[in-house]
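Asker: can't give you the sequence, but here's the structure:
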């Protein structure tokens, strides 16, 4: 497996010298390859072992920060303590949600998205603790686009947060994001440096907050505020292995 690019190796080596280091990553598309059916997602070979090895080093905290519900993230990632888990795009920590959930609004959104999906072959709805997501990955392009248009039109009546991702539109009754979640972890742990890896539009809220010796790594194609880029989850495993070796050495 080829190692990280030279500029990224240099940035990771500098980050590894931080007294308190936070290493955080998205799950789908970053640690796990994107799959047609979300429940089938699993970490890339070696990903969980690399995360666990990092988490066992002194002064290092490892976290997964995902759009998935916390229970799903725990099940599919296989991650256990000391790895920290944050679900629902930063809203769902292991000690609960940051704010009260508007359950009536959540049910209204879920019902409307279900109606849209039932009329659009290949479009599916994922219920989440603080909202719902409309997936169009398995729909014909014209069918998926029309379903998204209907969902956006319906959302004009909802005081909900919309987040567009890769072939998915998510609706949350809590107004937060991954960037705020990573900042909360940084503040709680008093980490001087953050290394964050992510592949989706929602991960840009983290990249936008990084500075100083922090290291942002975009996985895959697309515009990004991250200073570094790698190709796929296999390359992410190589990044994690390099960071562990740099820290341990």
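Answerer: Here it is on my side, so go on. Since this is a predicted model, take the numbers as computed values, not measurements.
Asker: only C-alpha atoms for contact and neighbour calcs from this point on.
Answerer: OK.
Asker: what about the helices in the protein?
Answerer: 6-15, 47-55, 70-77, 103-118, 141-155, 178-189, 204-207, 233-248 (DSSP state H).
Asker: got the contact list for the third one?
Answerer: Spelled out, it's helix 70-77. Contacts to helix 70-77, defined as Cα atoms under 8 Å, 6 or more residues apart in numbering, come from residues 27, 39, 41-43, 48, 66, 80, 85-88, 92-94.
Asker: which one (most neighbours) among those residues?
Answerer: residue 86 (30 neighbours; other Cα atoms under 10 Å).
Asker: count of neighbours near the residue nearest to residue 117 when sequence neighbours are not counted?
Answerer: Of all residues not flanking residue 117 in the chain, residue 123 sits nearest, at 5.1 Å (Cα to Cα, 6 or more residues apart in numbering). Neighbours of residue 123 under the rule other Cα under 10 Å: 24.
Asker: again, but for residue 202
Answerer: 20.
Asker: mind listing what the spatially closest residue to it that is not a sequence neighbour touches?
Answerer: Leaving aside its sequence neighbours, residue 202 sits nearest to residue 165 (Cα to Cα, 6+ apart; 6.6 Å). Residue 165 is in contact with 200-202, counting by Cα under 8 Å, 6+ apart.
Asker: from those residues, which is closest to residue 11?
Answerer: Comparing these against residue 11 with Cα to Cα places residue 200 closest, at 21.7 Å.
Asker: tell me if I'm right that the closest one and residue 166 touch.
Answerer: Yes - here residue 200 reaches residue 166: they are 6.7 Å apart, a contact under Cα atoms under 8 Å.
Asker: between those two, which is the more surrounded one?
Answerer: Using other Cα under 10 Å, the more surrounded residue of residue 200 and residue 166 is residue 200, with 22 against 14.
Asker: for that one, give its distance to residue 27.
Answerer: 10 Å (Cα to Cα, to the nearest Å).
Asker: again with residue 39
Answerer: Counting by Cα to Cα, the gap from residue 39 to residue 27 is 13 Å.
Asker: same question for residue 228.
Answerer: 18 Å.
Asker: now swap in residue 42 and tell me
Answerer: Residue 42 is 9 Å from residue 27, by Cα to Cα.
Asker: who's in contact with stretch 100-113?
Answerer: So stretch 100-113 is in contact with 125, 127, 130-132, 134, 151, 154, 158, 171-174, going by Cα under 8 Å, 6+ apart.
Asker: list the residues that contact the nearest residue to residue 126 once chain neighbours are set aside.
Answerer: Excluding the flanking residues, the one nearest residue 126 by Cα to Cα, 6+ apart is residue 133, at 5.0 Å. Each residue near residue 133 by Cα under 8 Å, 6+ apart is listed here: 125-127, 168-171.
Asker: who wins on neighbours among these?
Answerer: residue 171 (27 neighbours).
Asker: quick check: buried residues in stretch 7-27?
Answerer: By neighbour count with 16 or more other Cα atoms under 10 Å, stretch 7-27 contains the buried residues 8-9, 11-16, 18, 20-27.
Asker: got another, please set it beside the one above:
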């Protein structure tokens, strides 16, 4: 292992990294998009992968069983914002969008998807009037996500106050339409039950038959993926949990084996991991 590769601070993390380096061809490297490969920005439509992300992934992907991007965004959007299509070295990249409800495979360049939940369309129609009646703050806005709907408070005058005030009412609205409410970093997402990054990751790891797994994320929505890796470890599959560091989500950093400084830190880690795998 090269000295510049960061070392996990936990024994299970060190075991997971050692297993990955010993047999990289059996490893799945999975990553969140926003906050992990791309900086968090006020307008999610302006998010783009870190300038070094594609090169780092293209260097690592041929050395491992699979690289997967696991995101709440539509798969096609993550592909466009990430710049993942048609990149040499990323021929077998997989994007699990909408928490696994959509899947884009680089080898075919196509998206496969399950049928949408009817509750999402109902919430989409009701939400503007609902927010008005709830006295939503100026700057609170709705993001259409196809198979989910998100309410952002980051632009509000009091982002945390708006977030806390809306969490209960939006939770009730979600339940009324057969959905669940998923809090994030100044965002509240209404989406179908049974859709989360943990389910998507666990199913994909089983499909690949991975001998080890690494997952990197930054937000509350990544906690199910962390839990999935912890379950895999308890069942005998070594794993590494990486936090794309944020003071906003201590729940994630407290459970991580390794923390890095945002997307730039993730890219640097992936670059060094690719080098370590080649030199192992």
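Answerer: Nice, thanks for sending it over. Because the structure is a prediction, the values reported are computed rather than measured.
Asker: the residue nearest to residue 117 of the first structure touches residue 145, doesn't it?
Answerer: No - Residue 123 of the first structure is beyond contact range of residue 145, at 10.2 Å (criterion: Cα under 8 Å).
Asker: burial of the counterpart of residue 44 of the second structure in the first structure, as a residue count?
Answerer: When the first structure is aligned by TM-score structural alignment, the residue opposite residue 44 of the second structure is residue 38. Using other Cα under 10 Å, residue 38 of the first structure has 13 neighbouring residues.
Asker: over to residue 99 of the first structure?
Answerer: Around residue 99 of the first structure there are 13 residues (other Cα under 10 Å).
Asker: and the closest residue to it other than its chain neighbours, what is it in contact with?
Answerer: Closest residue to residue 99 of the first structure apart from its sequence neighbours, by Cα to Cα, 6+ apart: residue 174 at 7.1 Å. Residues counted as contacts of residue 174 of the first structure (Cα under 8 Å, 6+ apart) are 91, 99, 101, 130, 160-161.
Asker: kindly report the same for residue 220 of the first structure.
Answerer: Here residue 220 of the first structure is in contact with 199, 229-232 (Cα under 8 Å, 6+ apart).
Asker: repeat that with 10 Å
Answerer: Residues in contact with residue 220 of the first structure (Cα atoms under 10 Å, 6 or more residues apart in numbering) are 29-30, 198-200, 229-233, 235.
Asker: let's see which of the residues you listed end up in strands.
Answerer: Residues of the contacts of residue 220 of the first structure located in strands (DSSP state E): 198, 229-230.
Asker: which of those tops the neighbour count?
Answerer: Busiest of these [other Cα under 10 Å] is residue 198, holding 30 neighbours.
Asker: need the counterpart of it in the second structure.
Answerer: Match for residue 198 of the first structure (TM-score structural alignment): residue 217.
Asker: now which residue in the second structure aligns to residue 235 of the first structure?
Answerer: Per TM-score structural alignment, residue 235 of the first structure is aligned with residue 265.
Asker: repeat that for residue 153 of the first structure.
Answerer: In the second structure, residue 153 of the first structure lands on residue 172 (TM-score structural alignment).
Asker: mutual contacts of residue 42 and residue 27 of the first structure, please.
Answerer: With Cα under 10 Å, 6+ apart as the test, residue 42 of the first structure and residue 27 both reach 33-34, 73, 76-77.
Asker: residue 218 of the first structure: which of the helices of the first structure is closest?
Answerer: helix 204-207 (8.7 Å).
Asker: helices and strands around the closest one, which ones?
Answerer: helix 178-189, strand 193-198, strand 215-219 (3 or more Cα pairs under 10 Å, 6 or more residues apart in numbering; DSSP states H and E).
Asker: in the superposition, what's the average offset of the second one relative to the second structure?
Answerer: Right, strand 193-198 of the first structure. Superposing on the second structure and averaging over aligned pairs (mean Cα distance after the TM-score superposition for the first structure), strand 193-198 of the first structure comes out at 0.5 Å.
Asker: what of the first one?
Answerer: Using mean Cα distance after the TM-score superposition for the first structure, helix 178-189 of the first structure ends up 1.1 Å from its aligned counterpart in the second structure, as a mean over the superposed pairs.
Asker: re the thing from before, from the contacts of stretch 100-113 of the first structure, which land in strands?
Answerer: 125, 127, 131-132, 134, 171-172.
Asker: returning to what we had before: show me what contacts the match of residue 198 of the first structure?
Answerer: 30-37, 70-71, 223, 225-226, 241-245, 252-253, 256, 259, 262-263, 266.
Asker: apply 7 Å and report the result again.
Answerer: 31-32, 36, 242-244 (Cα atoms under 7 Å, 6 or more residues apart in numbering).
Asker: among those residues, which one lies nearest to residue 65 of the second structure?
Answerer: Using Cα to Cα, the contacts of residue 217 of the second structure come closest to residue 65 of the second structure at residue 31, 14.3 Å.
Asker: isn't that closest one right up against residue 67?
Answerer: No - counting by Cα atoms under 7 Å, residue 31 of the second structure does not reach residue 67; the two are 8.0 Å apart.
Asker: still on that earlier bit, and the buried ones among the contacts of residue 174 of the first structure, selectable in PyMOL?
Answerer: Here is the PyMOL selection string for the buried members of these, based on 16+ other Cα under 10 Å:
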select buried, resi 91+130+160
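Asker: leaving aside the residues next to it on the chain, what's closest to the equivalent of residue 188 of the second structure over in the first structure?
Answerer: In the first structure, the residue paired with residue 188 of the second structure is residue 169, using TM-score structural alignment. For residue 169 of the first structure, ignoring the flanking residues on the chain, the nearest one in space by Cα to Cα, 6+ apart is residue 134 at 5.2 Å.
Asker: I'd say that neighbour and residue 166 touch.
Answerer: No - counting by Cα under 7 Å, residue 134 of the first structure stays clear of residue 166, with 10.9 Å between them.
Asker: tell me the contacts of the most centrally placed residue in the second structure?
Answerer: Centroid check for the second structure by Cα atoms, centre = their mean gives residue 32 as the closest residue, at 2.4 Å. Applying Cα under 7 Å, 6+ apart to residue 32 of the second structure gives the contacts 69-71, 216-217.
Asker: swap in 6 Å and give it another go.
Answerer: Residues near residue 32 of the second structure by Cα atoms under 6 Å, 6 or more residues apart in numbering: 69-71, 217.
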